[in-house]
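> Sequence below, structure please.
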Amino acid sequence: MSSAASTTSPAQRRGLTARDLALVAAFCALIVALVPVKVPVGGAAPIVLQNLGIMLAGAVLGARRGFLAVLLFVVLALAGLPVLASGVRGLAILTGPTVGFALGYPLVALVIGLIVQRFLPRLHVAAAIGACLVGGILVSYALGIPGMAWRSAKLDLAGAAAFSATFLPGDVVKAVVAGVVATAVHKALPDLVPVRRR
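Below is the predicted model:
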């Protein structure tokens, strides 16, 4: 019995289980469900919750499953489904000013997941929020701003950075919310993300 367990255990770690696939699909659906949610902020552009779902995918599911959930979301957008908050779909994503943000979303989830996993099983809220700030803002903006400057006829790099900065307060709030939620989830479900023993 022990030899059979040792044979199946490594395979399960490398492959995706039915539970993994279900979680990937569920979080992809969550991101899609959050896309139409817009919070008005005075006369400024409304806050969209799409990237909150992306932060949650990485922080809750971990690096691999979070990456796959968000990658599936991006694939759906590239396939032509109207799942992006910008309204852009299909191959038009590759020529639009949000190309860097859209294609960078899976990496955002990956980075957040990698940071969160380093603190499991004793994840504390400051670490979870920090992971969401690094991935959801630093990584996202580092990819999105150059893409905006590249594809926009009106904005150079400085202009793209200034425009993106208007969304920074809302993104900080979303990172805090994602970090708090992820911490609560991992406390309630400590085995949700397998922890590698060193």
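> From now on I want contacts and neighbour counts done on CA atoms only, so please keep to that.
Will do.
> what about the closest residue to residue 64 other than its chain neighbours, is that helix, strand or coil?
Spatial nearest neighbour of residue 64, chain neighbours left out: residue 110 (6.6 Å); criterion: Cα to Cα, 6 or more residues apart in numbering. Secondary structure, DSSP: H, G, I helix; E, B strand; the rest coil: residue 110 is helix.
> one more, for comparison:
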Amino acid sequence: MEKNIAYIALFAALIAVLGLVPQITLAFGIPVTAQSLGVMLCGTILGARRGALAALLFVGLVALGLPLLSGGRGGLGVFAGPTVGFVVGFPVAAFVTGWIVENWRAPIGAAAGAGALIGGVVVLYAMGITGFALVLGKSWMAAAGVMAVFIPGDILKVGLAIIITQGLAKLRPASILSRP
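Reported below is the predicted structural model:
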């Protein structure tokens, strides 16, 4: 039990630390950050339940006002801004990523890649685009068109998630909790 709590806290901290990587903010207010890589790693390494709890802990700390999002953002105002769908999508994306890695019996690299792509990109974008469209009063398709510029960076993050997860699995197989 204590070990699970420590992993959850550690990966919530990882998401926060990845927010310190310098962000690039595009003209329409959505920053390009490394935090979604942390969400992907929550799922690929911790699995569905623990990964989602780590991302949920991170979101809860943001809601309490801690400036953990890239650019030092935090507080309830984040949940009224254009990034709301991404922020609330973090736990869902981590869960889906972890669920795929846990349940697909392919080699860890392939499972991590599929999980990170489906959970960390497709699911996170579906929620992020929906939030962006609702907050800014755009159609879903118009919002999706705006978000298309982020896809290459997120595909790069999927590649990093594969490399990190495979490397960790090779060096310390027991540390990949998504694989019982």
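> element containing the residue most central in space within structure 2, please.
Geometric centre of structure 2, nearest residue: residue 39, 2.6 Å, by Cα atoms, centre = their mean. Per DSSP states H and E: residue 39 of structure 2 is located in helix 35-41.
> rewinding a little: now for the residue nearest to the centre of structure 2: which residues touch it?
Residue 39 of structure 2 makes contacts with 15, 51, 55, 90-91, 93-94, 120, as judged by Cα atoms under 8 Å, 6 or more residues apart in numbering.
> Show me the residues you listed that map onto helices.
Among the contacts of residue 39 of structure 2, the residues falling in helices (DSSP state H) are 15, 51, 55, 90-91, 93-94.
> Alignment lookup: the residue nearest to the centre of structure 2 to structure 1.
Alignment note (TM-score structural alignment): residue 39 of structure 2 maps to residue 54 of structure 1.
> try residue 54 of structure 2
By TM-score structural alignment, residue 54 of structure 2 lines up with residue 69.
> Please identify which pair of the ones in helices among the contacts of residue 39 of structure 2 lies farthest apart.
15 and 93 (13.0 Å; Cα to Cα).
> more neighbours, those two?
Higher neighbour count among residue 15 of structure 2 and residue 93: residue 93, with 34 against 27, using other Cα atoms under 10 Å.
> do you know how far the residue of structure 2 positioned farthest from its centre is from residue 143 of structure 2?
Here structure 2 reaches farthest from its C-alpha mean at residue 137, the gap being 24.7 Å by Cα atoms, centre = their mean. To residue 143 of structure 2, residue 137 of structure 2 is 9 Å away according to Cα to Cα, to the nearest Å.
> repeat for residue 124 of structure 2
To residue 143 of structure 2, residue 124 of structure 2 is 14 Å away according to Cα to Cα.
> Between these two, tell me which one has more neighbours.
Taking other Cα under 10 Å, residue 124 of structure 2 and residue 143 do not tie; residue 124 has more neighbours (26 against 19).
> The more buried one touches residue 91, doesn't it?
No. Applying Cα atoms under 8 Å, one finds residue 124 of structure 2 not in contact with residue 91, separated by 9.3 Å.
> Tell me how far the residue farthest from the centre of structure 2 lies from residue 131 of structure 2.
10 Å.
> Okay, strands next: where are they in structure 2?
Ranges of strands in structure 2, per DSSP state E, are 24-25, 31-32.
> Who are the packing partners of the first one?
By that I understand strand 24-25 of structure 2. strand 31-32 (3 or more Cα pairs under 8 Å, 6 or more residues apart in numbering; DSSP states H and E).
> Give me the mean deviation of the strand it packs on from structure 1.
Compared with structure 1 after fitting, strand 31-32 of structure 2 deviates on average by 5.5 Å (mean Cα distance after the TM-score superposition for structure 1).
> In this structure residue 48 of structure 1 contacts residue 39, no?
Yes. Applying Cα under 8 Å as the test, residue 48 of structure 1 and residue 39 come out as touching, 6.4 Å apart.
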